[in-house]
Structure formats: C-alpha cells, structure tokens
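1. okay, sequence plus prediction incoming.
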Amino acid sequence: MQFRNELDFAQDLDQNDPLRVYREQFHFPKVGGKQVIYFTGNSLGLQPKISKDYVDEIMKDWRELAVEGHFYAEKPWWDYHERLAAPLAKVVGAKTSEVSVMNTLTVNLHLLMVSFYRPDNKRFKILCEEKAFPSDQYMLKSQLRHHGLDPEHALIEVRKREGEHFWRTQDVIDKILEAGDELALVLIGGVNYYNGQVFDMEAITKAGKSVGAAVGWDLAHAVGNISLSLHDWGADFAAWCSYKYMNSGPGNASGIFVHEDHLGKKDIQRFEGWWGTEKASRFMMKPEFEPISNADAWQISNPPVLALAPYLASLKLFEEVGMPALIEKRKKIVAYLEFILGEVAETVSGSFEVITPEERGCQLSVLLHGQGRPLFDYLMKNGVIVDWREPNVIRLAPAPFYCSYEDMYQFGQILKEGILKLSTVDSLG
C-alpha cells in the first residue's frame, strides 16, 4: 500500500479497519480535556471497560458469600485461574495443560529456574542478551551467586556488533555453540524492551537444546504482541507479565509456560505449595506433595482472584479478536507510523532515527540526536503519551486494540511542531 501523510487518508484507513470498534471498549486518559494518543501499551495497557464488571462480580460474591465464594460463586475462586489457561494457550502457542497464572514475572522466573537451572561442575553457564532488562540481570546474577558461582565467569552476554543497534541471530547461536556443554541455560527476552527487536526464538531454542541446555524465555514484551509457538518450538519454560499488551492492570499476575515434557513428574526440583497439589486431594492436607499433572504444579499459593478478574476480562477480548487479526493490524499500523516518522525526518533532517529492526512487534524505538528529553516533555504536555528510556530513546508502541491510524497522523503533526519549536528556542538560545 502506498501511504500518505494526510488526515483523510488516515481516517479512511480507520473506516476500513475491522478492529476499529474495539477502540471504544477501552478507557483513555485525557490531557487538557482531550483524549490522548497512547503509545505506552508496551508498559501498561489501557483499561478495558468490561474489567470493572469482572472485578465487581468478585466483590459482590465476597460481600454476599464470604468464604463460601471459594466454591459457590458463579466463578468459584478456588479454580478461578483455570479459566485463563485455554485463552492464554492460544495467545502463546501452547497446550492448555502447559499454561498457568500466578505471582508476578520475576518471581515466576526465579521459581522456574529452581527447576530448569541445575548447575553442576561442568554445565553451569547461563546465556542472555547484553543489557537484558535490569530485573532479568539482577535475577540471573543472584541465581548464580545463590549457587556459589561468579557472574563474571558464569554469565555469557551476547553483544551487538560495533555500531549496530540490534542483535544478529547467528551471533547468538555462535555463542551458544561456543559455550557447548558448559551451557546450562539460555534465558533471553523474546522481544527486547529497549529497541523492540523480536528474537528468532525458534532458531535460538533449537540451538540451545542442541548443546543440552535448558531454554527459557522472558516474554514480557511478546505476549499479546507477536505470534508465538512455544510448544512447537520446544522451549522448556517461559513467563510473562500481563499488564502490557494483555491489558490486565498495573503490576498484575504473571503467566507461565512449562513444556509438556516436564509435566506430571514427581522428581523434578521445584519449590512446592499446596495449590500445586492434585485438586482431588488438596483439602485432605496430606503430608506429601502430589503434583497436579499440568503447569499448575508450579503454583504455590491460592490464586489472587481480584487480580485475575481484569486479566480474564481482557482475555475475553483476545478470544473475540484472535491473535492473527491483531497481528495483521499491528503490522499495518506500525508500518504507517514508521512512514509518518520518515516524513517528519525529511522535514527536520538529522533529529532522530528508528533503531528497531525489521524483526519487530508493536514497538518502534526512536533514538533522538537533537532535542532529547525536552522533546519527550513536549509530546507529553501535548497529549502524546510516550515512553522515555535513558539515555535518549523514545519508545512508541501503537497497540492494535485501541490505537488508530489517525493517531499516527496526529502524532506526526505534533512531533514535527515540537521539533521545530524546540529548534527555534535553541537557535535563539
């Protein structure tokens, strides 16, 4: 399609967008009384309007049934989490039995590493990407220290090539093969938080498994954003948060994936709690742990149903739309955003560049060479909610559920205006 940087063209794209009706199903903040252009679904998704109904249902059951709500609510609390497994499995490309919801992301990665990072004298190294998300860096280094290992020696960080803003798949694979039988675990963010790059998870998983390492994925920026096939790829485990593209609410519960090859085993190492035991015997209070035969075996405590309610509400929308339709719009709206950025760059040349490679999801990361933080502040004050990452990157993530093509056009107008105004101020300096 030949894009045009014109309002009527953007509005025409919206009129022909089969997902346009879903924009009205989300609450938008306002700046100066006007609905914002929201580009931070990669940090916190907007609130679906139906979320309140799902939370209110639990509050009503709690008010009217109290403890009996565990078993006699319309959606009984004791197995509330099970309702999320099937729709989530479709989103991540898994079997329902391989998916569960519990805790928060880094907590779950720590718990999963109890099972899948089992170092010995020969095989003990962990491989991740250079400058992984800080929480992942802290987690990996603390796990190594917990096992008496020195991160300087035991942590392999795959670097980008000099002068490049992205990782090359072959470089990752070469590092895996170089580590060979010393490598115990590959754990990478499937979509990089900083530059928005989508890693070739299938190829990297295959390489990791070929040298005998376990392979896991932090999918915080991937779930609800890109096409995933965790089961078919053969990943051992994965975890993700739910408050970004999944729109479940701030700090909400994390999802996990454990490949069926590891399910139903009593001898696998893990931290255990009573909600991971077989349902039939859970309330018999037996002294021995009997793992349930699906990914729920990694649960420790009973589900936080008030947190799971908005997650279930959002998954209803994902069920209605399906990932293929979301991905189709995502590709088109991100391409239009990139076109708009190119048009602005021609007007104000040299002020920024897109550092996100073609292997991408919703996010475009824009490296600022000129105005820096003042341009971010200008956008925010003018109703464009974007995300700043030090030292000088603005992240833009047009989530297909609620962002419109007209948003992309209007953003371009505000961006150009901001750069020109700030340039004038600097020149008058």
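-> Perfect, thanks for sending it. Since the structure is predicted, the reported quantities are computational estimates derived from the model, not experimental observations. Numbers count the residues shown, from 1 in each chain.
2. please count neighbours and contacts with C-alpha atoms only from this point.
-> OK.
3. for the nearest residue to residue 158 once chain neighbours are set aside, give its distance to residue 71.
-> The shortest distance from residue 158 to any non-neighbouring residue, by C-alpha to C-alpha, 6 or more residues apart in numbering, is to residue 129 (4.8 Å). Counting by C-alpha to C-alpha, to the nearest Å, the separation of residue 129 from residue 71 is 45 Å.
4. between these two, which one's more packed in?
-> Set residue 129 next to residue 71 and count neighbours by other C-alpha atoms under 10 Å: residue 129 wins out with 20 against 14.
5. does the more buried one really touch residue 171, like I thought?
-> No. Assessed by C-alpha atoms under 8 Å, residue 129 is found out of contact with residue 171, at 10.6 Å.
6. which residues do those two both contact?
-> Common contacts of residue 129 and residue 171 (C-alpha atoms under 8 Å, 6 or more residues apart in numbering): residue 158.
7. gap between the two ends of stretch 156-176?
-> Chord length of stretch 156-176, first to last residue, is 9 Å (C-alpha to C-alpha).
8. no wait, stretch 214-230
-> 14 Å.
9. cool, and stretch 114-128?
-> Taking C-alpha to C-alpha as the criterion, the two ends of stretch 114-128 lie 17 Å apart.
10. and here is the other one:
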Amino acid sequence: MKRTCYLCEHDTPVELPESLIDAAAKGNVVIFAGAGVSTEVPAVFPVNMYTEVVQELQIESGASFPTVMQIYEDRNGRPDLIRKIWQRFDYADSFPGLREDATRFHRELATMPYISEIITTNWDRYFEHECGAIPIVSGADYALHSLPNRKVYKIHGSIDAPSSIVATSNDYQEVLESLKGNAIGGTLRHLLATKTAVFIGYSLSDSDFVEIYTTLTAGMSNMRPRGYIVSPFPPANASDFDLTVLQTGGDHFLRHLKKAVSDRHEHYLLDDVYNRIKKARRVIAHEHMRVQELDHKKFPGVVYCLSYQDGLLDACNRILARRKTGEYSDGTRVHHLLHGYDEMNKSKKKEGNYWDASYIEGYMNGLTLLLLEDEEDTEHLPLFFCFSRRDLLDFNKAKKAIKNLRKRRPKKWQAAADISARIDADMVPQHTPFL
C-alpha cells in the first residue's frame, strides 16, 4: 500500500518576496518556530500530545493546550507531567526514522549561516543538536550571549532543564509576565522590532500564540519590518497580526529560501557540497590505508604523505561535523580560512617544519573541495603528497616520489628521517589536528 508522506504533501510551490530573500542574505531574518516543525506532526506521532492527554483525562477537547496541561498536573502532579513530556522525546529519539522526520526542518536550517537567531516555544533539544545553537533559557544563560554561535531563545523552557518547562496555564501566566521585563523578553522584542520575523509551525487561532505575540509586540509601531507566517493552511486572520502568508511546508520554505539566497549570492554554498566531501573522504581513507603499509623506516618520506592525508581527512571530518553550524556553507569564510592557512604554510616551510607543512597542504586541499564548481573536479584531488613538482594522483607515482625523496630533496628527506627515528617501526606516524 502506498503511504502518503505528510511531510511532503504540503510542499506547495511558493513565490518568495525579494525583500525577504535580501533580508535573509544580510542576516536580518529571525525564525519563530512552533511545535509544527518538531515532534507534534502525524509523521512522528499518530496523535499529538494535546490529544493524547485529553484522551487520557477523558475530558472534552476544545480547551487550550495550557489549560489541558494544567488539569493533568492538578490530577497527577508536576513530576508526572514532566515525565510524560520527556517520554515523548525519548521515544522519538529512540527510532532513527522518527527522529529524522522530527528534525527535517532543523537539518535544513543548519546550513543557512545567515540565520543566526531562532525563537521557539518548543521544549526539544533539536536546534541545539541539529543546528549547533546555544540555548538561551534563562537570564543566567546570557553569559554565553557574546559568543558568535547561533542562538536559540527557548521561551517555554527546555527538556534538558525540566524545571524550566512552561506547559500549564499557571506556567504561561508566569512567563508572559516575565517576558515583559526580563532580559530574554527585551532581546526578543528587539529582534522582532529590527529583523524580519518568520513564524513557522504555529496556528494563529491558538490563543496561546496570540498571547505570546501580543506580549512581545506590545507598543511597537507599524514601522517594524514586515513579518511572515509559513503554513500549508493559510490562516484567515493573518492580517490581524500584520503577517504575510507563505502557503507551503516549513522545511520546503527553508529549502526554497536557501536556493534563492545562493542564486543571488553565490558565495553561499548549497548542501550538495557535503555529499562531495563524504565521497572524497571515503576515497582518501582507502588510500590512507595503502600508504600506511609502506615502511617509514626504509622510506622516511612516507611521514609527509601520511601527514598530508591526515590533513585531508581532518578537513573533511571537521566540515561534516560542523555542517550543523552552517559555517562551511559560507564560501567567503572558506576563502578567508584558506588565506590564513596559506600564510601559515609558508611560515612552516621557512622554519623547516615540513611535517606541519604537509598537514596544512592536505587541510587546504580538503577545504578547496567545498569551492569546486564541477563535481568532476574532485577526480583531480591530489590524494598523495611528498613535495613533488606535480600533483600525485596515483599510488604508484606516489611510492616513486616517496622513494626518491632523498635524491630529490635531501634537506626534506633528513627532516623526515629525524621524525621517523622517533617513531617505532610498527607504529603509523599520525599528525593530530594541532599546529
């Protein structure tokens, strides 16, 4: 039986305003994310938490979410309410397929380095884990506010800090009052007043959303930037909030926006580059194993080839590990990194530190993979290195260059022999990611 994909069926084509694209490219978009971009969709759980609790309490539906949670807490106690919330996330995270569906939006946002602030009423930890965001949950967290990393302002608390969770009507009243005067509320009002806000995963008929929105925008003039709400189901009352409707799914909106920004600003790289890095890493790792079989005592030049490949692998591994931050999706930043490493490489060679210089050569070539225009250019990636005049693409040519190093580059051979002398014959020389 063919299964309908809930996450895809609402990905309708949408035309993005030029002003929104420009605002995003300049880093002037803030995302306001609700439960509709996390676990509370049919693709993850058959019923959402609201329905589950209503059925368990055997009460009529229709009351607001915090009212229902308040009834649950009054009957069962706060610990049971927190346990129920925690168990939903724990269950979703225990099945890779469910977690993947719950984090599609987050993984799409991850590689958009120009989106650096997120406001959410969700309790999950997905923005932290999938987008590399620093969570700002309480005033004490502002100690980390000056860090350049992406931030997520969790106005309803976090599952990682159970005492911070805002779920019941009593909780809502407390947080609404605190947002009027605390540091987080001030920051959120500033963001909404100066940046283009995009609301995703919310229903404008939800009284809880209305109260939050009204509290945060109270006293703002109509001079603040135009806001947007992304939803497959266009709310009829969007104009009441001065919001423009973009009718589509959340992750489809991000994907479309990412492409539009990249088309206008080519230094922002599309996600295809990460598949390229994965492919290259597999090839490099295979050739690295072959080079390890060479005797570094007999042919000391092996240490340079291994160091170079360590640099290549470390670059690929770091790029993939830091994908969630989006930092390597910014081609301008990659160019700056390459310039810095090139200067360092020249300095290392001048010092006679050819071990470090080999590593830097590999690391730079790993970064360069991000900037290739044609996928086929990866076939010309030098997989080997031994201070040869030509790029070493072939293992046999690399072995020849390694064996002839003493004759070609006696000074570099001697430096390699000194390194080899300090390493046991049965050990593989390895350059760690420190210079």
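-> Okay, I see it. It should be emphasised that the depicted structure is a prediction, and the values quoted were computed from it without experimental measurement.
11. superposing both, give me the TM-score.
-> The TM-score (TM-score structural alignment, normalised by the length of the first structure) is 0.29; 204 aligned residues with a C-alpha RMSD of 7.1 Å.
12. related to what we said a few turns ago, quick one: the residue nearest to residue 158 of the first structure and residue 173 of the first structure, what's the gap?
-> Applying C-alpha to C-alpha to residue 129 of the first structure and residue 173 of the first structure gives a distance of 12 Å.
13. before we move on, the earlier item: for the residue nearest to residue 158 of the first structure, give me its contacts.
-> Taking C-alpha under 8 Å, 6+ apart as the criterion, residue 129 of the first structure is in contact with 157-159, 188-189.
14. of those, buried ones?
-> Buried by 16 or more other C-alpha atoms under 10 Å: 157-159, 188-189, out of those.
15. and which of those is nearest residue 426 of the first structure?
-> Comparing those against residue 426 of the first structure with C-alpha to C-alpha places residue 159 closest, at 36.0 Å.
16. and residue 143 of the first structure, that's in a helix?
-> Yes. Counting by DSSP: H, G, I helix; E, B strand; the rest coil, residue 143 of the first structure falls inside a helix.
17. what sits against it?
-> Residues in contact with residue 143 of the first structure, defined by C-alpha under 8 Å, 6+ apart, are residue 110.
18. quick one: it from residue 338 of the first structure, how far?
-> Residue 143 of the first structure is 40 Å from residue 338 of the first structure, by C-alpha to C-alpha.
19. equivalent analysis for residue 407 of the first structure, please.
-> Taken as C-alpha to C-alpha, the span from residue 407 of the first structure to residue 338 of the first structure is 13 Å.
20. between the two, who's got more neighbours?
-> Neighbours per residue (other C-alpha under 10 Å) separate residue 407 of the first structure from residue 338, with residue 407 holding more: 23 against 15.
21. the more buried one - nearest residue in space that isn't next to it in sequence?
-> Nearest to residue 407 of the first structure is residue 37, by C-alpha to C-alpha, 6+ apart, at 5.9 Å.
22. ok, the one you found touching residue 412?
-> No. With contact defined as C-alpha under 8 Å, residue 37 of the first structure does not reach residue 412; the gap is 11.0 Å.
23. which one's more surrounded, the two?
-> Set residue 37 of the first structure next to residue 412 and count neighbours by other C-alpha under 10 Å: residue 37 wins out with 26 against 21.
24. so which strand or helix has residue 245 of the second structure?
-> Per DSSP states H and E: residue 245 of the second structure is located in strand 243-246.
25. same for that strand, what does it pack against?
-> Helices and strands touching strand 243-246 of the second structure, as assessed by 3 or more C-alpha pairs under 8 Å, 6 or more residues apart in numbering; DSSP states H and E, comprise strand 227-230.
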